[in-house]
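[1] Here is my input, please return the structure:
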Amino acid sequence: MSVPSAVTDKHLRWGFHKCFNCIRKLGYKWNHKRVYRVYCELKLNLRVKRKQRIAPRRTEKLSVPNKLGKCWSMDFISDSSRNQRRFRTFNVIDDFNCEALSIDIAVSLPADRISRYLDKLTKYHSYPLKIRVNN
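    Got it, this is the predicted structure:
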């Protein structure tokens, strides 16, 4: 068994440079070209996955509603109490006057509870023309 394969059997995800430095520390005086040739013959060279570029988002200016109840913003906020118990809040805000229409606080907020909560909210306020959310 050759030295590079002994090193790479122990450390599977190491690349060439880490293997070469380890071999040099073991006392072998081989140059990098010789180690790389053996490294490639053993088919240890791994394909490097490049990061995919994400197209930049175009930011749009937020439109300011000119009437009450035209646009609502919804958001979830997470926090914890003094005894480290985590809870979440579901906030609905009217964008015209920045009034909080409702805040629902619970440890768990499943989707069916949110939909029931929004139905209950529309009994007191009319349906908005637009709803904004973060994602």
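
[2] CA only for contacts and neighbour counts going forward, please
    Will do.

[3] Give the closest residue to His32 in space, chain neighbours not counted.
    Spatial nearest neighbour of His32, chain neighbours left out: Phe20 (6.9 Å); criterion: C-alpha to C-alpha, 6 or more residues apart in numbering.

[4] tell me which element that neighbour is part of?
    Using DSSP states H and E, Phe20 sits in helix 16-25.

[5] what residues does that helix touch?
    Val3, Pro4, Val7, Thr8, Trp30, His32, Val35, Tyr36, Tyr39, Asn45 (C-alpha atoms under 8 Å, 6 or more residues apart in numbering).

[6] Quick check: of those residues, which has the highest neighbour count?
    Tyr39 (21 neighbours; other C-alpha atoms under 10 Å).

[7] Other residues contacting the helix or strand encompassing it?
    Under the criterion of DSSP H and E, Tyr39 resides in helix 32-41. Residues from elsewhere that reach helix 32-41, judged by C-alpha under 8 Å, 6+ apart: Pro4, Ser5, Phe16, Phe20, Asn45.

[8] And the next helix or strand past that helix?
    Per DSSP H and E, the first helix or strand lying C-terminal to helix 32-41 is strand 71-80.

[9] Sequence B follows; please return its structure for comparison with A:
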Amino acid sequence: VDKFEYTRECISFDLLDIQLFHGWIIDPQNYELQKIINSNGSSYNQLVEKMLRQKQSANENLARESKMIQSSVYHDFLEESRSQLTYYGLLKLNETMRNNQLVVLFRNNHFSTIWKNNNAFLQIVDYAFVYILMKLI
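    This next block holds a predicted model:
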């Protein structure tokens, strides 16, 4: 839940010591997908790029059958988890986060602030922060 492809955007979180989580995690029981992803060392961005390249190759009749199978597996997984949150990822978030912990969640290519209270997650939107800050001032 806290492993990310290194990007410039992530530097700010590291510098400010803010925990950044995601819930886009493959269920280890999905052996076929695990094998393909692990053998290619793919991040979400790399997976999308590979799928697009393989789709392009298929359209040009240059792809081999194994690449077509991989592309199909990639596509199915990306479709099932297009919100960048998997059921297994949600379970891991719940397991990893401490009670009353505030973190930034990356989902749907957006950053959200979430808070865990027992087994419930609360998404804190910008307006909530403004309201709280106004009461403090």
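
[10] After superposition, what's the TM-score, could you say?
    Once superposed, chain against chain, the TM-score is 0.20 (TM-score structural alignment, normalised by the length of the first structure); 40 aligned residues with a C-alpha RMSD of 4.0 Å.

[11] returning to that earlier point: can you lay out the contacts of helix 16-25 of the first structure as JSON lines showing distance to Asp75 of the first structure?
    Output for the contacts of helix 16-25 of the first structure, formatted as JSON lines (distance: C-alpha to C-alpha, whole Å):
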{"residue": "Val3", "distance to Asp75 of the first structure": "57"}
{"residue": "Pro4", "distance to Asp75 of the first structure": "54"}
{"residue": "Val7", "distance to Asp75 of the first structure": "51"}
{"residue": "Thr8", "distance to Asp75 of the first structure": "49"}
{"residue": "Trp30", "distance to Asp75 of the first structure": "60"}
{"residue": "His32", "distance to Asp75 of the first structure": "56"}
{"residue": "Val35", "distance to Asp75 of the first structure": "56"}
{"residue": "Tyr36", "distance to Asp75 of the first structure": "54"}
{"residue": "Tyr39", "distance to Asp75 of the first structure": "53"}
{"residue": "Asn45", "distance to Asp75 of the first structure": "47"}
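
[12] from those residues, which two are the most distant?
    Trp30 and Asn45 (18.3 Å; C-alpha to C-alpha).

[13] how much space between Arg107 of the second structure and Gln123 of the second structure?
    Here the criterion is C-alpha to C-alpha, to the nearest Å. By it, Arg107 of the second structure lies 12 Å from Gln123 of the second structure.

[14] same check, this time on Leu47 of the second structure
    Taking C-alpha to C-alpha, one finds Leu47 of the second structure at 28 Å from Gln123 of the second structure.

[15] still on that earlier bit, and the angle from the helix holding Phe20 of the first structure to helix 32-41?
    Using axes from the mean of the first three to the mean of the last three C-alpha atoms, to 10 degrees, the direction of helix 16-25 of the first structure lies 120 degrees away from that of helix 32-41.

[16] about what we covered before: what's the closest of the contacts of helix 16-25 of the first structure to Phe87 of the first structure?
    Of all the contacts of helix 16-25 of the first structure, Thr8 has the smallest distance to Phe87 of the first structure: 46.6 Å, by C-alpha to C-alpha.

[17] Distance check, that closest one against Phe16 of the first structure.
    9 Å.

[18] ditto for Phe87 of the first structure
    Distance from Phe87 of the first structure to Phe16 of the first structure, by C-alpha to C-alpha: 47 Å.

[19] The two: which is more packed in?
    Using other C-alpha under 10 Å, the more surrounded residue of Phe87 of the first structure and Phe16 is Phe16, with 19 against 15.

[20] quick one: the strands in the second structure?
    Secondary structure of the second structure (DSSP state E): strands at 20-22, 102-107, 110-117, 120-124.

[21] Point out the other helices and strands that the third one packs with.
    In this structure, strand 110-117 of the second structure makes packing contacts with strand 102-107, strand 120-124, judged by 3 or more C-alpha pairs under 8 Å, 6 or more residues apart in numbering; DSSP states H and E.

[22] Now do the buried residues in it.
    By neighbour count with 16 or more other C-alpha atoms under 10 Å, strand 110-117 of the second structure contains the buried residues Ser112, Thr113, Ile114, Trp115, Lys116.
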